[in-house]
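# Predicted structure and sequence below. I'll ask about it afterward.
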Amino acid sequence: MPTFRPDRRALLRGAAAGGGLLGLQGLLPAWAQTGSAGLRADLPTRTGPNVDLTVGHSPFTVGGRTGHAVTINGVLPAPLLRLREGQNVRLSVTNTLDEDTSIHWHGLLVPFQMDGVPGISFPGIRPRETFVYEFPIRQSGTFWYHSHSNLQEAMGHYGPIVIDPAGADPVAYDREHVLVLSDWSFMHPHEILDKLKKSPGYFNRQRTTLSGLISGDDGMSLEERRMWGAMRMDPRDILDVNGSTYTYLINGHGPQENWTGLFRPGERVRLRVINASAMSIFNVRIPGLPMTVVQADGENVRPVEVDEFQISVAETYDVIVRPPEDRAYTVVAEAMDRSGMGRATLAPRPGMSAEIPPLREVPTLTMRDMGMGGMDHGGGGTDHAAMGHGATTQAPAADAPAMDHGGMAMRDPDNAPPDMAVGVGVDMVAPDPANRLGDRPLGLEDVPHRVLVYTDLVSLAPNRDRRPPSRTMEIHLTGNMERFMWGFDGRKFSELVEPIRFERDERVRVTLVNDTMMAHPIHLHGHFFELVTGGPAGHQPLKHTVNVMPGGKVTFDLTADAPGDWAFHCHMLMHMHAGMFNVVTVRPMDGAAG
């Protein structure tokens, strides 16, 4: 594709003269469209009730290279949709691609026919056709939208949504910025997936080495290495795709392009952070600036002050910062495996920058990530069970029994639940999965500052449904890492897989058990669920996406109050595409038998 070099000054003069900035944005790279001269987040913005969106091909330039993107209205990320609770919105989406496309409104409570998942809730949008999404806005908060077709999401087909509340906002702030975190590769996502299927460790350039053993830099003993070797697993296989091919973006800017959000010292600045990446989990911090978390997945929570938080794929967090000084601060979005970072700046004036911290030490998985519960199996390991942001290192028990890990090389059928299909798609079953909602995230176990954990989240408003669950359900997250196969209960999604069935308005307690060594952000369309954190009764945090840590389990209570057929899947795009997907069906429809 030829290099794309627009005359920026001429285009901006024309936009100012004719008021046609939206029409010209497709000709400008993202870094030329953003910056933050105003008091509001300055991404290209469309407001309701009638919004026209066009999906098409665009060149995208980052780090001095130009590649091919799939965009909405020609920009990456797509335009910010600014809506208001209580209004009806009509979104006309025109497809100019030569393949089908779609838009899913992530986290929005919409009729299932408007949810935007081809083959589940509608047929998709064919080339040169327009589909009109129309629905009432029933909520407020920070959300986002993206394609559910043909891995287009990995090529730039995503954008932010901000819904202002109908009444007073319980969060007070003077200024806001939307921060869309994402990952970008010049390699086509189908080629990435093909490489993972042939060699799941293809992108891992951070494996343990002989020199690391000799120097002790990788923190593993010879015995630990022997155990991992017997299991044919790599303790540094943290993210399937990482900084070896990805450039990490903030609002479409690479690390060198320094997207800047302005502030005046002393202002309360609201940062709406959205992880719109395909495969990347980020650890977010602003050195020298505490953050107060006020919202998770668009739902208000009781304020909790932290210095760092992990945001998994498809989650959103709103934080308040109050920069006290007339200086710049660096926003760091470090990939969980420390293979790269996204970087932006908060500053009182354009052109300023602050020190960029170096990438931290590569984390290493432990036996706890293998589903070995709270047991410590190495000389220097740490058990972080139920540790909040006041974590301390615990020594292993002196009488802890020795274990033979050689037999854990692959699957353990005797340990599998009776309804799990234990075939080639399952290479292990966690023998002792632990509730890890209170665990610090991987790599942040021992940092000397406050780290957000799920048990810190407490819903600001009382939970609407206080009924106890009428039944329980356990769903296992399974995979074969060597074959890059993923599924639920040992089955990858196909037409033969039975959907997960709920009665309308049924109250169910669901436990997700992660039998794999990879984190899985699990997303349920059309609903919010209450994480069972053990926090204040009636104020369990509401989420639409939850990260299930390796070897861990997560329990949530669900009120199945949205009739229809809904996607339920891992939001790691390649995991979903490789089979970790199913349909949740809620019946009856409209009070009739279905």
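Received it, and whenever you're ready, just let me know what you need. Numbers count the residues shown, from 1 in each chain.
# Going by C-alpha atoms from here, please, whenever you check contacts or count neighbours.
Will do.
# Would you mind finding the longest strand in the protein?
With secondary structure taken from DSSP state E, the chain has its longest strand at strand 50-62.
# What residues sit buried inside the next helix or strand after that one?
Using DSSP states H and E, the helix or strand that follows strand 50-62 in sequence is strand 65-72. Residues Thr66, Gly67, His68, Ala69, Val70, Thr71, Ile72 are the ones in strand 65-72 that count as buried (16 or more other CA atoms under 10 Å).
# same check, this time on stretch 522-537
Ile522, His523, Leu524, His525, Gly526, His527, Phe528, Phe529, Glu530, Leu531, Val532, Thr533.
# So for it, first residue to last residue, what's the gap.
This stretch, stretch 522-537, spans 24 Å end to end (CA to CA, to the nearest Å).
# ok, and what's touching that stretch?
106-112, 115, 437-438, 454-455, 458, 540-548, 554-562, 566-571 (CA atoms under 8 Å, 6 or more residues apart in numbering).
# adding another structure so you can compare the two:
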Amino acid sequence: MHPTRRDFIALAGGLAGAQAVPGLAWADAPGHVLRAGPAEVQLAPEDFPETRVWAYDGHVPGPTLRRRQGDMFEARLVNGLEQATTIHWHGLRLPNAMDGVPGMTQAAVRPGESFDYRFALRDAGTFWYHPHANSLEQISRGLAGVLVVDEAESPDLDGDEVLVLDDWRLTEDAQVHPEFGNRHDMSHAGRLGNYITVNGEGELRRRYARGTRLRLRLVNAATARVFRLVFQGMTAWVVALDAMPLEAPERVDEVEIGPAQRVDLIVDVTAASGEEAIIGSVERDGTYATVSVSVEGPEQALRTTPRALPPNDLPVLEPSGARRVPLVLEGGAMRGLPDQVRWQGRKTEARALYEAGQFWAFNGQAGMDAEPLVEAALGETVRVPMENRTAFPHSMHLHGQHFREVFTDWKLGPWRDTLVIHPDETREIAFVAENPGDWMFHCHMAAHQMSGMMNWIRIA
């Protein structure tokens, strides 16, 4: 690993960095008012100017909102942008009218207007919030924050931190590159940035003693980058994925976290006093430090494997005999769309779709159609085998309910709301249609979403 500041800046041609700050700053009262609007923050090193961003309450990331399971959550969005926006409360099982999808669950909040969100917090875990209007630009400019819902009983910990992973496409003067949705991004891997941040800060330096036990809540707020993280001088266990606790903690040496996914870790600092513990991001040309911990202070005895977190109350999933709705992901550079694809209610030739900025399809359908991809009865179990025929990974997200991956012999993976499917993979999920309403089902690479990979399901 190369945990030096200069090495990490070199990763992005003079505008790269990795960092984190305490995740639970900005204490908030019930009924928080979130103001979306322009702000200036010091994203790049101090010898660069401040970056003009769009932010919640002037912070990047936005304030970490913290509540307890069972609380009634209330927040008011005030739109200080010059374009319409909403807030999607990602991963929460909430009433359909609170899901924040303009034109589907609510009207877009116009400039100068506000919208009140109110719903019960059914599940404990790590969630996040972001716009679902003009998502590529609004998220890329900085609009994202985290909602932590605490369990009734906290695990045995010495600290609890939120780490929001992000990448930014910055110009030479450290400003957000103003071109969004260019054809290359839309037809390839998406809007990959040249400057990596954690919690929007310049370079994380932490001090912990050997034996310190931490809960790290990782959130990937990037619109395209799949992070691969490795650990040095730490012992790490995954205890929850996308807010849902695992049945037993899983010891790991590395973690993959795609756009919109969350990974909760319990980490023990095992490096000796005077050394460093590091979380590194694996990139094409090496592994670079994103979090560096100076190990110092009175040592603690190393603890045994942590206990599992208390489970959330999830439905019983019975995939045997469930209806199967196959989903084929196709299109993009190098492989392309079929000769004809359904778009805006009619069959359209691939060339015309490319000219219209549509490069991807689900089951031969580009973008939304009047008919849902899945129409399920309330309480029905549905299986969706997803085949990725494209040359790029896709981070598939289902709104309103969680799902489990289905393996052979009816073995089931952990509960999730977002799943990364790599090229030429077929991954099958199953979910219980427990939450009535119309719900989005789309790729969370925002450039892919806006250029064809967006559909919906109906539960009634």
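That came through fine. Computed from a predicted model, the values in this text were never measured in an experiment.
# Mind checking the TM-score on these two?
The TM-score (TM-score structural alignment, normalised by the length of the second structure) is 0.80; 398 aligned residues with a CA RMSD of 2.8 Å.
# quick one on the thing from earlier: return the list of helices and strands in contact with the longest strand of the first structure.
strand 65-72, strand 88-95 (3 or more CA pairs under 8 Å, 6 or more residues apart in numbering; DSSP states H and E).
# neighbours around the aligned partner of Phe488 of the first structure in the second structure, how many?
The equivalent of Phe488 of the first structure in the second structure is Phe362 (alignment by TM-score structural alignment). Residues lying near Phe362 of the second structure (other CA atoms under 10 Å) number 25.
# what's the helix or strand encompassing Val508 of the first structure aligned against in the second structure?
Following DSSP H and E, one finds Val508 of the first structure within strand 506-514. Strand 506-514 of the first structure lines up with residues 380-388 of the second structure when matched by TM-score structural alignment.
# ok so, going back, wait, the match of Phe488 of the first structure touches Glu330, no?
Yes: with contacts counted by CA atoms under 8 Å, Phe362 of the second structure reaches Glu330, the gap being 6.6 Å.
# so where do the strands sit in the stretch 51-200 of the first structure?
65-72, 80-84, 88-95, 104-106, 130-136, 141-146, 158-164, 175-184 (DSSP state E, counting those that start in this stretch).
# Tell me the buried residues in the longest strand of the first structure?
In strand 50-62 of the first structure, counting by 16+ other CA under 10 Å, buried: Asp52, Leu53, Thr54, Val55, Gly56, His57, Ser58, Pro59, Phe60, Thr61, Val62.
# and the third one, what pairs with it in the second structure?
What it means is Thr54 of the first structure. Match for Thr54 of the first structure (TM-score structural alignment): Arg35.
# residues in the second structure aligned with stretch 569-579 of the first structure?
Under TM-score structural alignment, the match for stretch 569-579 of the first structure is residues 442-452.
# quick one, helices of the second structure?
Secondary structure of the second structure (DSSP state H): helices at 5-10, 135-140, 183-187, 350-355, 446-450.
# just so I know, which of these lies nearest Tyr195 of the second structure?
helix 5-10 (8.1 Å; CA to CA).
# so who does Phe392 of the second structure touch?
His188, Ala189, Gly332, His422, Pro423.
# Out of the buried residues of strand 50-62 of the first structure, the closest to His190 of the first structure would be?
Closest to His190 of the first structure, out of all of the buried residues of strand 50-62 of the first structure and judged by CA to CA, is His57, at 16.7 Å.
# so that closest one sits right up against Val75, yeah?
No: under the criterion of CA under 8 Å, His57 of the first structure lies out of contact with Val75, with a separation of 9.9 Å.
# Tabulate the strands of the stretch 51-200 of the first structure (JSON lines), appending distance to Arg507 of the first structure.
Formatted as JSON lines, the strands of the stretch 51-200 of the first structure follow (distance: least, CA to CA, whole Å):
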{"stretch": "strand 65-72", "distance to Arg507 of the first structure": "38"}
{"stretch": "strand 80-84", "distance to Arg507 of the first structure": "30"}
{"stretch": "strand 88-95", "distance to Arg507 of the first structure": "29"}
{"stretch": "strand 104-106", "distance to Arg507 of the first structure": "23"}
{"stretch": "strand 130-136", "distance to Arg507 of the first structure": "25"}
{"stretch": "strand 141-146", "distance to Arg507 of the first structure": "25"}
{"stretch": "strand 158-164", "distance to Arg507 of the first structure": "28"}
{"stretch": "strand 175-184", "distance to Arg507 of the first structure": "34"}
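# closest one to Gly119 of the first structure among these?
Of all the strands of the stretch 51-200 of the first structure, strand 104-106 comes closest under CA to CA, at 12.7 Å.
# what's the closest one aligned against in the second structure?
Residue span in the second structure matched to strand 104-106 of the first structure, by TM-score structural alignment: 88-90.
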